[in-house]
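> okay, sequence plus prediction incoming.
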Amino acid sequence: MCCQGSAAIPGIPGLPGSLGQPGSKGEPGQKGDIGQIGPIGERGAAGPQGDEGIGQPGKIGPRGVPGVVGPTGESGVKGQKGEPGEAPDDSNQRVAFTVVRTSDFTSTSQDTRLPFQATKTLLPGTSFDLETGTFTCGVPGTYVFMFSVCKYHSSSEMYVYLQKNGVVVVSGLSTDSSHYEQMSGSAVVVLQRGDTMYLTMDGRAFSSNPWHYTSFSGFLLYPE
């Protein structure tokens, strides 16, 4: 019969063994849950301009506010001389006037123009200046002019001159110092555009309203 001895004392642990060979690839694990949305990142730099789109053009926007007026530009080159314009047709033009004084007028110089105070007839286009008693020709042609001036009874003498551009055409004279005396004269005159006709006088002319003893008339007989 065999006898069992007492247990032996454990020996000192051995040194770790060398690293083993990698094991074979395991099976894929299960898909994990979706994580939470992270914070918005900082805005990145602008990328390059993309290609032109193929969409339809947009509608025209509203009109903007007018801009500030710019500085005046330099003067341009002088243009070429234009063609001569057509002369105005004066064939149907009518010219006529009758002007009167409504009060007396006294002059001591033969160069003093006889002014007038009212128009009895003044056709459109007829140029007459009452203050200077001057008719200015606007339609070249042949004209008829007439004047009638009443000398004041106490005036010793009176001279009246119908003048064209400062040159006497016809004149009237009265030397009767005791009576009123009516003087008149007329002339046919050829005028060019811009010519002037007027009366000058020396003495005292009588007139009143509404009798108009002193008057001046003219009309276009026929155009040039």
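Good, I have the coordinates.
> C-alpha only now, for contacts and for neighbours.
OK.
> quick one: end-to-end length of stretch 146-159, please.
Start and end residues of stretch 146-159 are separated by 15 Å (C-alpha to C-alpha, to the nearest Å).
> give me the contacts around it.
By C-alpha atoms under 8 Å, 6 or more residues apart in numbering, the surrounding residues in contact with stretch 146-159 are 110, 160, 171-187, 201-207, 213-218.
> can you check stretch 93-102 too?
With C-alpha under 8 Å, 6+ apart as the criterion, stretch 93-102 contacts 115-126, 128, 130, 139, 207-220, 223.
> now the helices for this protein?
Here the chain has no helices by DSSP state H.
> enumerate the positions of stretch 172-192 that are buried.
172-174, 176, 180-186, 190-191 (16 or more other C-alpha atoms under 10 Å).
> need the max-distance pair from those residues.
The distance between the two most remote of the buried residues of stretch 172-192 (C-alpha to C-alpha) is 34.5 Å, for 176 and 191.
> comparison target below:
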Amino acid sequence: MDIKTGVEFLLLLLAVLRFQRGGCQRIGCNTCCRGPTGKVGAKGDPGDIGPRGERGENGSIHIHNISAFSAVLGASLTHNAGEALPFISIHTNVGDDFDGPSGIFTCTIPGIYRFTYSIYAYDETLEVFLMKNQDNINGVYVYIHGTDYFIARSNSAVLQLASGDKVWLKSTTPNGQFHNSDRTTFSGVIIHEM
């Protein structure tokens, strides 16, 4: 046996010995001395349940505030120009923000509100404005030409209100005659709290 053959024999013998001890001993070797991948074994039993975690922080619940009212005039009346129109019959007053006798809604929940109103007239020309504090927002004008006429007009507005703002209906007609009817109405509701 020559030296070259002897070296090859020793290398072969070392490879066999390494394979018998559990495969190739070279770090990072994934190719030599490795057979085909075997079948996947059966699923093992589930482990034990772990310990209970720590209690989390308390959450917060936001309960939405509500403010809504709906009122009708409820009686015939002669009204002075520049004053708030009173409402005798109140159907809804959630939050108690509307005062019927004074006709004034006072905001206690800052937010966006929707207001609607209708004015019903009989043989009388009337002009009414929706007011925010002392500012005219919009109005209706009921013009009667002749006699024995019933006419109704309505309007609405979406307003951003701060706490303490007042919303009301103002007649600009001197000694305006408002007919006893459930057709003269005023209502408002919060649609988004801020």
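That came through fine. Just so it is clear, the model here is predicted, and its values are computed rather than measured.
> could I get the TM-score for this pair?
Here the TM-score for the pair of chains, by TM-score structural alignment, normalised by the length of structure 2, is 0.63; 129 aligned residues with a C-alpha RMSD of 1.6 Å.
> in strands, which of the contacts of stretch 93-102 of structure 1 appear?
In this view, these that belong to strands under DSSP state E are 118-122, 128, 215-220, 223.
> and these, which two are the farthest apart?
Maximum distance among those (C-alpha to C-alpha): 26.4 Å, for 118 and 223.
> where's residue 173 of structure 1 relative to residue 123 of structure 1, distance?
31 Å.
> which residue in structure 1 aligns with residue 190 of structure 2?
In structure 1, the residue matched to residue 190 of structure 2 (TM-score structural alignment) is residue 220.
> same question, residue 109 of structure 2
Under the alignment (TM-score structural alignment), residue 109 of structure 2 pairs with residue 139 of structure 1.
> what sits against that match?
90, 93, 95, 192, 193, 223, 224.
> most surrounded residue in the residues you listed?
Counting neighbours by other C-alpha atoms under 10 Å, residue 95 comes out on top of the contacts of residue 139 of structure 1 with 21 neighbours.
> quick one: what's aligned to that one in structure 2?
Residue 95 of structure 1 maps onto residue 67 in structure 2, by TM-score structural alignment.
> among the contacts of residue 139 of structure 1, which are located in strands?
residue 223.
> show me where structure 2 has its strands.
68-72, 77-79, 89-94, 98-99, 104-106, 111-122, 126-132, 135-142, 150-161, 166-171, 176-178, 185-193.
> tell me which of those lies nearest to residue 17 of structure 2.
Nearest to residue 17 of structure 2, of those and by C-alpha to C-alpha, is strand 185-193 at 81.3 Å.
> next, the angle from the closest one to strand 111-122.
For strand 185-193 of structure 2 against strand 111-122, the angle by axes from the mean of the first three to the mean of the last three C-alpha atoms, to 10 degrees is 170 degrees.
> other SSEs contacting strand 185-193 of structure 2?
strand 68-72, strand 111-122 (3 or more C-alpha pairs under 8 Å, 6 or more residues apart in numbering; DSSP states H and E).
> and that strand against structure 1, how far off on average?
Here the mean offset of strand 185-193 of structure 2 against structure 1 after fitting is 0.4 Å, by mean C-alpha distance after the TM-score superposition for structure 1.
> would you mark the buried spots in that strand?
Under 16+ other C-alpha under 10 Å, the buried positions of strand 185-193 of structure 2 are 185, 186, 187, 188, 189, 190.
> what lies in contact with it?
64-73, 109-119.
> can you do 6 Å?
67-72, 111-118 (C-alpha atoms under 6 Å, 6 or more residues apart in numbering).
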